[in-house]
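J.: Next input, structure requested:
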Amino acid sequence: MTSVQRSVLFSAADRYGNVVLFFIATAVLSRLLSPGEFGVYAFVSAVTAVIGASFQEFGGANYLIQKPELSRSDVRSAFTVTFGISAAIAVLLFLLAGPLSQLLALDGLKRGIEVSALNFLLFPFSGTISALLRRDMKFGALAVCRLIANATIAVVSIALGLAGFSYMAPIWGGVAGNIILAIMLLVRHRDFGALRPSLLEYREVVGFGLYSSGVSVMNTFYNLAPQLFIARILDFSSVGLYSRAINLTQVFDRLVAEVLNPVILPAIVARRQAGEDLKTVYLEAIELLSVAQWPLLLFVAIMARPIISVWLGETWLEVVPLVQLLCIANTALFAGCLSYPVLVAVGSVRNALISSLIALPPSLLVVLCASFFNVQAVAASALFTLPFQAAVAISFVGRHLGLRPMDLARALRKSSFVTAATALGVAGCAALTEAGILTSLAGLVSAFLAAALCWSLALLLTGHPLLRHFQFFAAGLARVAPKLRPSRSAL
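T.: Below you'll find the predicted structure:
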């Protein structure tokens, strides 16, 4: 098993464990918090995320990962810049908490933002050490720390929710989890000298960060803008509904993209430095991503009603049409997680910012206009904005890699067949559920089994390249498993 495959395996254990925790916590909190209360929490998260993304990438993880030769002064300078900016963000949030609360006529919002600001004092420590572990492909240690931290978030959030803390429960839970993460990473790293203040390499850190943070803030603000617009123009109940729809729509991101994201940039940079053809790497990657993303999104779209009924309860069924619209729109982002890493790997982080500046402002305008109608219109706007963004990103990547439309069509041909076969199997179970022949839970289980069977058979029929990677993983695990068993002499 290669270092990249081991990294993906550890990253998968990390993300899937966190997905389980997320679904459990969400299912419980959905029964403890009303849509309006959850909407306030979602708004606080949106505000802090947008402000944080504006600055944190100045000395963030991507600078430390992409640098070919990393010195101690590079690490110290990146940490110092990140700490200084994070402290400024914390102060800024404290100052903005009152005005934002008055603007939206919601007194409790002030306290939520003030508490969330505490997270920014912890990020420089956890963010810097996490970046160094990712650079060295030490995803096992990172997975353990993240799982314990996220378990803390889930436990504290649920406990405080039961105690009547309302929307403050998940906010305090997030702070508790970030404290645990920072402590565990500091204990794991132990090299405290690398975190001493220094500005020796600040010019290079800030130079890379100007473009990287620009990309980060543009994308973060776009992702959270619908919730901000809905909160200002509609109401917090609509924010809660839209936020829940986004959570379910992002199931691919949680199950696949978030597994690969920590690995993609260091892996692509390493293959670039080894002299490999990035065009081939890119096409292979989108072939693998699309065969996982498309069937999963269509499964969620087709089975949205039983999923919502079982997971969140009958009171959240208004989310169903939002989920279906967003799932269909998100199929356009099959190469979304590759664009930024590829552009950074070819030394063109500036083009990553330019592509965001071209694609996102018009998309924001469409979302803003839609928010004056209703939350369904906001979800429907994604059918136009996401394909447009995908086309812009692929065109920029294509210029550097020499991609042609036929290259993409060939890479996606087998994935299209696998997706169609999977959707047919799921649609049959959905029809039985709608007819009342199967209960929501029985229909969901049947649809999952049908999807797994149809997806597997279609992979075999098409000879999809994903099968080869499954074989590599199986062979690697077979070689590792005997080493994990204690020998008889040790017993």
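
J.: switch to C-alpha atoms for all contacts and neighbour counts from now on
T.: OK.

J.: same for whichever strand or helix holds S363, what does it pack against?
T.: Using DSSP states H and E, S363 maps to helix 349-371. Contact here means 3 or more C-alpha pairs under 8 Å, 6 or more residues apart in numbering; DSSP states H and E; on that basis helix 349-371 packs against helix 202-233, helix 336-345, helix 375-401.

J.: To compare with the earlier structure, here is another sequence to fold:
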Amino acid sequence: MLNIKKKLAVSYLQRNATLVLQLVSSLILARLLSPAEIGIFAIGSVAVSFLHVLRDLGISGYIVQEKELSTERIRTAQGFMWITSSTLALVVFLAAVPFGHFYNEEGVTDVLRVLAVNTLLLPVGAITIGLMSRRMEFERLFVLNVSSAVVQAGASILLAALGYGFMSLAWGSLAGGLTTALIAAAFRDRDQPWIPSFSERKRVFAGCSRLSGSSILYELGLSGPELICGRSLGFEAVAFYGKAQGAAMLLLRALVDSIVPVAVSYYSHCSRSDISLKEPYLRALSCLSVVALPAFACLAVLAGPVIDLLYGDQWLAATVPLQIATSGAAMIALANVAGAVLVGSGRAGDNFALHAVFQPAKIVLALLAAQAGLIWIVIAVAAADIGISIASILRVNRIFNVSWSECFSAVSPSIGLAVIEGLISWAILSVGREQALGSATILVAAALIIITSWALALFAIKHALVADFIKRRA
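T.: All right, here's what the predicted structure looks like:
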């Protein structure tokens, strides 16, 4: 039996160490660079992020999920990776000038040219990383990802302090990509093939296409509204949008990034071993929701102090967008469990069908909302995220014969706890403002009270998240 708790602990440590590094660097860079400078880099990086999904073609997920992963299939995956990466690197480089003209900013062109080079580095370690995920070697992934994050953050901050402006972020990204490639090469198994092949192209392409479709659509839904915002409302607006979404995604990633890789690998293992996924799905939904829903409720209430502390008072225009974004992010957190079940159980086609409906709808809603301003774009994005989350959970419930009562029983304690913690946050914020306390003081007081009350509530209701601890104490 796999030691899932140990794997989760290592994955949690790795993901959150990376998030802390990114958060610290974001705090510093928000004070070294202006909103307009960050907006310029955001436009370039968002465009390249979407192309990176096309570059991957679902290959990383295929490596994890394939039941019979032979040497020839690994070689074929490697061949696909090199072809798509080199092609898209050339596309990005050639498109840099017209893209810069489209946004009337030469800086976008410079950013894209640097990021095009980074695209060439990605396939060096992609297969190795996929194999490590398949084997659940999260200790090695910890070293790789944390090292890359340290180098990227350090390079970006140093260059920004030296006056390189928005290009410091581009060069920092390149430094992080180079670090990832070098460490992945060092971790490469001796028997892992280097030479690409296409002998298993039909099998590999069929497996990848089911996974890549969902990723492409997801990235389209993630990147599209930001690009629309930048074109319609300007670089400062896209920077405020990015900071609001970034703060919500920071919490989302802290909650799910450490869980999803383990969950997909574990559900794939269960599927290959003909183990029922119903009980692990409900347990994961219960445990994640009791953390995610209260956390996002508190973030929504305390959005103003959070923005002020993280980025400074020049970014307070992102407060209301952040409050709106928390609703969509909270539901996406729960949908990650459903998505992991679908992908891990080999039902990537169902996941693709959901994204094929809701991600284009998100783009259409964002286009319409852009005429009304930033707030309405955020509302459109949140509405689409809520829609796809509900649809994902319903789909998994139908496949694995999970009743509404079972699903509601899993998440109902979380909903009640979210309301309670949200009210506690509101009371703390009201007292803090009445006493003219600073954002840091309010947030420290809120963290102490909220975490304590949340933990006490879990033990009071004997939630599954603390069941093992209660049994040991008994």
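
J.: picking up where we left off before, tabulate the helices and strands packed on helix 349-371 of the first structure (TSV), appending distance to G463 of the first structure and mean neighbour count.
T.: Compiled in TSV, those are given as follows (distance: least, C-alpha to C-alpha, whole Å; neighbours: other C-alpha atoms under 10 Å):
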stretch	distance to G463 of the first structure	mean neighbour count
helix 202-233	36	20
helix 336-345	24	21
helix 375-401	26	19
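
J.: Quick one: closest of these to P68 of the first structure.
T.: Taking C-alpha to C-alpha, helix 336-345 is the member of these nearest to P68 of the first structure, at 10.5 Å.

J.: which residues are contacting the closest one?
T.: 66, 257, 261, 264-265, 268-269, 272, 278, 282, 349, 351-352, 390, 393-394, 397 (C-alpha atoms under 8 Å, 6 or more residues apart in numbering).

J.: whereabouts in the second structure does it align?
T.: In the comparison with the second structure, helix 336-345 of the first structure aligns to the range 335-344 (TM-score structural alignment).

J.: Same question for stretch 395-411 of the first structure.
T.: Under TM-score structural alignment, the match for stretch 395-411 of the first structure is residues 394-410.

J.: any residues touching the matching stretch, and which ones?
T.: For stretch 394-410 of the second structure, the external contacting residues (C-alpha under 8 Å, 6+ apart) are 277-278, 282-283, 285-286, 338, 341-342, 350.

J.: one more time with 10 Å, if that's ok
T.: 276-279, 281-290, 335, 337-339, 341-342, 347, 350-351, 354, 388-389, 391-393, 412, 414-415, 463-464 (C-alpha atoms under 10 Å, 6 or more residues apart in numbering).

J.: got TSV for the helices and strands packed on helix 349-371 of the first structure, with distance to V47 of the first structure too?
T.: Listed next are these as TSV, based on distance: least, C-alpha to C-alpha, whole Å:
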stretch	distance to V47 of the first structure
helix 202-233	8
helix 336-345	23
helix 375-401	19
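
J.: Looking at those, spot the one closest to A141 of the first structure.
T.: Closest to A141 of the first structure of those, according to C-alpha to C-alpha: helix 336-345, at 23.1 Å.

J.: mean shift of that closest one relative to the second structure?
T.: Overlaying the second structure shows helix 336-345 of the first structure at a mean distance of 2.4 Å from the equivalent residues (mean C-alpha distance after the TM-score superposition for the first structure).

J.: what's the answer for stretch 391-398 of the first structure, then?
T.: Counting by mean C-alpha distance after the TM-score superposition for the first structure, stretch 391-398 of the first structure comes out at 2.2 Å.

J.: do the same with stretch 360-369 of the first structure
T.: Stretch 360-369 of the first structure sits 1.6 Å off on average (mean C-alpha distance after the TM-score superposition for the first structure).

J.: and what of stretch 204-213 of the first structure?
T.: In the superposition with the second structure, the average deviation recorded for stretch 204-213 of the first structure is 1.4 Å (mean C-alpha distance after the TM-score superposition for the first structure).

J.: what does that stretch contact?
T.: 52-60, 62-64, 74-75, 77-79, 81-82, 199, 203, 215-216, 219, 340, 344, 348-354.

J.: please redo it, this time with the cut-off set to 6 Å
T.: The contact list for stretch 204-213 of the first structure (C-alpha atoms under 6 Å, 6 or more residues apart in numbering) reads 54, 57-59, 350.

J.: In helices only, show me those.
T.: 54, 350 (DSSP state H).

J.: Report the buried members of the contacts of stretch 204-213 of the first structure.
T.: 54, 57-59, 350 (16 or more other C-alpha atoms under 10 Å).

J.: Need those in JSON lines (columns: distance to V251 of the first structure).
T.: Output for these, formatted as JSON lines (distance: C-alpha to C-alpha, whole Å):
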{"residue": "S54", "distance to V251 of the first structure": "26"}
{"residue": "E57", "distance to V251 of the first structure": "25"}
{"residue": "F58", "distance to V251 of the first structure": "29"}
{"residue": "G59", "distance to V251 of the first structure": "29"}
{"residue": "R350", "distance to V251 of the first structure": "30"}
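
J.: Of those, which is the nearest to F236 of the first structure?
T.: Distances from F236 of the first structure to those, taken by C-alpha to C-alpha, are shortest for S54, at 24.6 Å.
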